[in-house]
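Novice: sequence and predicted model, in that order:
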Amino acid sequence: MLDWKEALERASTFLADRSRSWASSNVRIVPEDCFIEAHRFIAPYDRIEFLDHGDRDSQLAGNLPISVDLTTGDCVFITWQDAEGFMDRGLL
């Protein structure tokens, strides 16, 4: 079972790998917005220009957080259905 720190590292590596081909690849996990739901670590992310400098024009919209399976360490982007459920409960 991964702990918080290990899950955050897995999510960060996954995001770095996936974002290399994106037009806006200057992104970072937002640790203070991460949470654990059942067996998953959920890791929202955004562009660094927004996170560090408050540049609202740089803020991402429609990006799905990363889910890290705490048992296997596998990473995927959450589904829209997952996102809606988390938003309904005030987690995202």
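Specialist: Okay, I see it.

Novice: every contact and neighbour count from this point should use C-alpha atoms.
Specialist: Fine.

Novice: show me where this protein has its helices.
Specialist: In the chain, the helices defined using DSSP state H lie at 4-19, 48-53, 80-88.

Novice: alongside the first one, take a look at this:
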Amino acid sequence: MINKEEAVKLAAEFLAADLDALPVEERIPVRVIPEKSYIDESHLIIMYNSVEFIEGNASQGIVGTLPIRVDMKTKECEFISLKEYFDYKKRGVIL
């Protein structure tokens, strides 16, 4: 099983790959937020947002982002579904 630091790196790589699928003119700088992450059993749940938002410009936040889940056993990454988001939120996992 990988550690949290390795899982955060995988999440960042997953997010970058997802952005690479967008046309260049639609891309904005984004970053995962390790401070807004949680380990649930063998999964890292981590939020992300625009770099400008993370650096303090609240008006530049991306609305509606669903967290990334990294399976710390298999190293698989995926965006969680809206249903999963609310299930995690009920359990106090989503920050």
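Specialist: Nice, thanks for sending it over. Predicted model, so just to flag it, every value in this text is computed and none were measured.

Novice: superposing both, give me the TM-score.
Specialist: Once superposed, chain against chain, the TM-score is 0.89 (TM-score structural alignment, normalised by the length of the first structure); 91 aligned residues with a Cα RMSD of 1.4 Å.

Novice: F41 of the first structure is nearest to which of the helices of the first structure?
Specialist: helix 4-19 (6.5 Å; Cα to Cα).

Novice: compared with the second structure, how much does the closest one deviate?
Specialist: In this overlay with the second structure, the average offset of helix 4-19 of the first structure from its partner residues is 0.6 Å by mean Cα distance after the TM-score superposition for the first structure.

Novice: that helix packs against which elements?
Specialist: On a contact count with 3 or more Cα pairs under 8 Å, 6 or more residues apart in numbering; DSSP states H and E, helix 4-19 of the first structure meets strand 27-29, strand 40-43, strand 66-69, strand 75-77.

Novice: hmm, back to that, turn the helices of the first structure into TSV, columns for mean neighbour count.
Specialist: Formatted as TSV, those follow (neighbours: other Cα atoms under 10 Å):
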stretch	mean neighbour count
helix 4-19	17
helix 48-53	14
helix 80-88	13
